[in-house]
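Trainee: predicted structure and sequence below. I'll ask about it afterward.
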Amino acid sequence: MVSINVLGEDYHDYISDAIPYFILFMGIELVVSIYKKKVGNIFSVSDSISSLSTGMSTLVLERLMPKGILSSIEFIGALYVYKNYRLLDTPEDSSLVWFISLILIDFCYYWFHRMAHEVNFLWSTHVTHHSSEKYNFTTALRQNIFQIYTSWIFFVPLGLIMPPKIYMFHKQFNTIAQFWIHTQAIDKMPYIVELIFNTPSHHRVHHGRNPKYLDKNYAGILIIWDRIFGTFEPEIEKPFYGLVHPLDSHDPTYSQVHNWFDMYEKSKKYKSISDKLKVFFYGPGWDKGLSRMGDSSMAPQPNEKEQKQRDPIPHSNIINVYIFTHYMVVSLTGIIMVSHFEEQVGSLNISLFFAFIYLSLTSFGAIFDRKRYAFHLELFRNILFIVATSPFTSATIQYFKVFYSLSLIFLIGKIFYPVLIKKLN
């Protein structure tokens, strides 16, 4: 059982339990999209691997940070308040308390999510999630590694009344419950469901870059908050996904930090301190002469032709299969190692492997972006694995060495064969 240690106590990690189901439903969604002959509109290998890579980046940073800091930061505030300043001793076995907690967690999530779109420096910790040009279950895992360092403050007041076990469950449940709304495979649902709950239709609007869809439908589980606070928009026209200004990169580091650089560059345009500060504390669409949130009607209206221009030139099938296979190998190995074999493998070795995972994600992104150094970096990555595991003699490691050796041969041919042909001609 995987647990989260918060203030010296262990709590169940429900999100880790959900990972196999995330993988299962991603597979089902892919099959459904193939059956409906819409796979090209819903998926691309580069976009999906990029989404999965940003999700894996969170696990990597959690592993490489001082133990417990990252995994517990989003829970510490509320639990500390409950242990030291609570107003009520709330029973943990009360059904009413559990129901009220679900409502309160979702209410706080709405305001965190809304502020993450309306305050530019908070948007910098959330923009990654919206950078996907496709919309499918993998998009749900495209998360920014810094978001939990800002989101936790919105949930601290709950510690005044909400007991730790209930808080830990519902905080994670709220995250897990939002996975299913990241899909195009589910059409609009019955009216009563669409009236109360956040659904795939409502959340497609939220991810749309259509001008009328910008900054709408912030709900987590319940859409009632958007209806109450005036941020609701129904799905009428076809949503086009991604950022108003496309990211144009699959690099896992750049996708996490690019808006910080954008804010800095934008702030240099202004002379007054107040205008410079507005770049960081007003909405990402703000400019001088506009309201705090900017003017969404100024955003370009997307269309099919423009979307095709945004889509990257696809790689060959053999490159896509190569990257997908290597991604699955490093990511699943890392998850299995940290979940079940830490004592046998050793904490240091697992941390080193997670650093290798991040190098792998960076290399995959470079290949997708067609960086001139991409295949040389990938060549180095394969050699590094073979050299680093040379002291180990277990049968499992030997299988991995064979896999990486075959990959090395493929890469050598990929890099040097075209050069040889060019010289011969």
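Mentor: Yes, it's here. Residues are numbered from 1 along each chain as shown.

Trainee: use CA for all of it now, contacts and neighbours both
Mentor: Will do.

Trainee: next up, the contacts around Ser407.
Mentor: For Ser407, the contact set (CA atoms under 8 Å, 6 or more residues apart in numbering) comprises Asn382.

Trainee: host element of it?
Mentor: helix 395-424 (DSSP states H and E).

Trainee: and if you look at Phe75?
Mentor: Per DSSP H and E: helix 69-85 holds Phe75.

Trainee: need the contact partners of that helix.
Mentor: Residues contacting helix 69-85 (CA under 8 Å, 6+ apart): 4-7, 61-62, 148-149, 151-153, 155-164, 168.

Trainee: run the last query once more with 6 Å
Mentor: With CA atoms under 6 Å, 6 or more residues apart in numbering as the contact definition, helix 69-85 has outside contacts at 6, 62, 148, 152, 156, 159-160, 164.

Trainee: quick one, what contacts His130?
Mentor: Neighbours of His130 in contact, by CA under 6 Å, 6+ apart: Gly242.

Trainee: checking the closest residue to Ser267 other than its chain neighbours next. Helix, strand or coil?
Mentor: Ranked by CA to CA, 6 or more residues apart in numbering and with sequence neighbours excluded, the top spatial neighbour of Ser267 is Lys276, at 4.8 Å. Following DSSP: H, G, I helix; E, B strand; the rest coil, the label given to Lys276 is helix.

Trainee: try it against this one:
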Amino acid sequence: MKIPTDPVTLATPFFILTVIGEIVLARYGKLKAHYETKDTATSLTMGLFSTLSGLPFAGVSFAGAMWLYHHRLFTIPMTAAWAWVLVFFAEDLTYYLFHRLSHERRIWWAAHVNHHSSQHYNLSTALRQTWTGGLAGAWALWLPLSFLGFPPSMVLIEKGVSLVYQYWIHTEAIRRLPKWFEAVFNTPSHHRVHHARNPRYLDRNYAGILIIWDRMFGTFQLELDEEAPRYGLVHNLGAFNPLRVAFHEWVGIGADLIRSPRHALGWIFGPPGWSPDGARDTSASLKAAWAARQVQAPSPDKREAA
């Protein structure tokens, strides 16, 4: 029998055991974690069907990668240690770009939003994955790696390594890690910021494994002790139906297109919340309103004088 080489497949028993472990330890007060039965069931259901729904597009993306690899610019050997170092950085940067696009453009947000729909932050949240990522076509961002000369199987393994790494950072049980680690790598603290709906924290920390990309490209935000993250969406769904979680933003796009087709490009490729009249909330408008409130708020000295 062939042993599976997909890191996510190999790690699946670990995912299940650690979710159970976090639930048990939290119940006995040994660590901080908040679980809600319906919410956890939704996350697990989303994870299961994400795997199934991704299979057809996995074949398409791999075929495209193989075609590009056949026409590659260079030949990068899987047996060379330097090649694995190189693909680690190349894939991680690609993930940063993918993740940023998934928050800044509505069509890709529609496929990604379900991952942010839980109002809890625990290990099961990591398993709340997309059913429509293949349909949105974000997998095409990884194709240039094969054109450069990385074997498609090498890219797939590295993508799996990144996904397995990102599992453990979905927890409130770990507060801060050593400063050198927090400076270089994505951590639970950094990723809590990413999942927060506080205006200060919106659209920050897109990292996969390395937080250096956020620091380089101006999207880094430190988790602040004085402002605890509030999880979920700007406008929470308030529902646990996996179908609604998976498709609600696609339905919203369709409704907008029917109502005002002449604004199709904005509805599809604008930022989430975009509308022709600017009446809806976007991350930018929420951040601007929050910043304005900080300027208008009286200082502690003035409040004492009053």
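Mentor: Sure thing, it's come through. No experiment lies behind these values; they were computed from the predicted model shown.

Trainee: kindly provide the TM-score of these chains.
Mentor: With the length set by TM-score structural alignment, normalised by the length of structure 2, the two chains reach a TM-score of 0.85; 285 aligned residues with a CA RMSD of 2.5 Å.

Trainee: now the helix holding Phe75 of structure 1: how far from the chain's centre is it?
Mentor: 23 Å (CA atoms, centre = their mean, to the nearest Å).

Trainee: which secondary structure elements does the helix or strand just after it contact?
Mentor: With elements assigned by DSSP H and E, the helix or strand that comes after helix 69-85 of structure 1 is helix 95-118. On a contact count with 3 or more CA pairs under 6 Å, 6 or more residues apart in numbering; DSSP states H and E, helix 95-118 of structure 1 meets helix 120-123.

Trainee: how does it look with 7 Å?
Mentor: helix 120-123, helix 164-176 (3 or more CA pairs under 7 Å, 6 or more residues apart in numbering; DSSP states H and E).

Trainee: OK, contacts around the counterpart of Arg175 of structure 2 in structure 1?
Mentor: Matched by TM-score structural alignment, Arg175 of structure 2 corresponds to Asp187 in structure 1. Residues in contact with Asp187 of structure 1 (CA atoms under 7 Å, 6 or more residues apart in numbering) are Ser201.

Trainee: I'd assumed Asp187 of structure 1 was in a strand, is it?
Mentor: No - looking at Asp187 of structure 1 with three-state DSSP, it is coil, so not inside a strand.

Trainee: relative to Ser267 of structure 1, how far out is it?
Mentor: Distance, Asp187 of structure 1 to Ser267 of structure 1, using CA to CA, to the nearest Å: 42 Å.

Trainee: go on, Thr90 of structure 1?
Mentor: Thr90 of structure 1 is 47 Å from Ser267 of structure 1, by CA to CA.

Trainee: ok, these two, which is more surrounded?
Mentor: Ser267 (18 against 15; other CA atoms under 10 Å).

Trainee: give me the neighbour count for the equivalent of Gly133 of structure 2 over in structure 1.
Mentor: Aligned by TM-score structural alignment, Gly133 of structure 2 pairs with Gln147 of structure 1. Here the number of neighbours of Gln147 of structure 1 (other CA under 10 Å) works out to 19.

Trainee: and if you look at Leu48 of structure 2?
Mentor: Counted with other CA under 10 Å, Leu48 of structure 2 comes out at 15.

Trainee: what's the answer for the one 5 residues further on, then?
Mentor: Applying other CA under 10 Å, we find 16 other residues in the vicinity of Ser53 of structure 2.

Trainee: that one maps to what in structure 1?
Mentor: Using TM-score structural alignment, Ser53 of structure 2 pairs with Leu61 in structure 1.

Trainee: got it, and Ala255 of structure 2?
Mentor: Using TM-score structural alignment, Ala255 of structure 2 sits opposite Glu265 in structure 1.

Trainee: cool, Thr187 of structure 2 as well?
Mentor: For Thr187 of structure 2, the residue aligned by TM-score structural alignment is Thr199.

Trainee: residue contacts, that match?
Mentor: Thr199 of structure 1 touches Ile181, counting by CA under 7 Å, 6+ apart.

Trainee: for His113 of structure 1, see how far away it is.
Mentor: 16 Å.

Trainee: if we can go back for a sec, which ones among the contacts of helix 69-85 of structure 1 are found in strands?
Mentor: Counting by DSSP state E, the part of the contacts of helix 69-85 of structure 1 found in strands is Val6.
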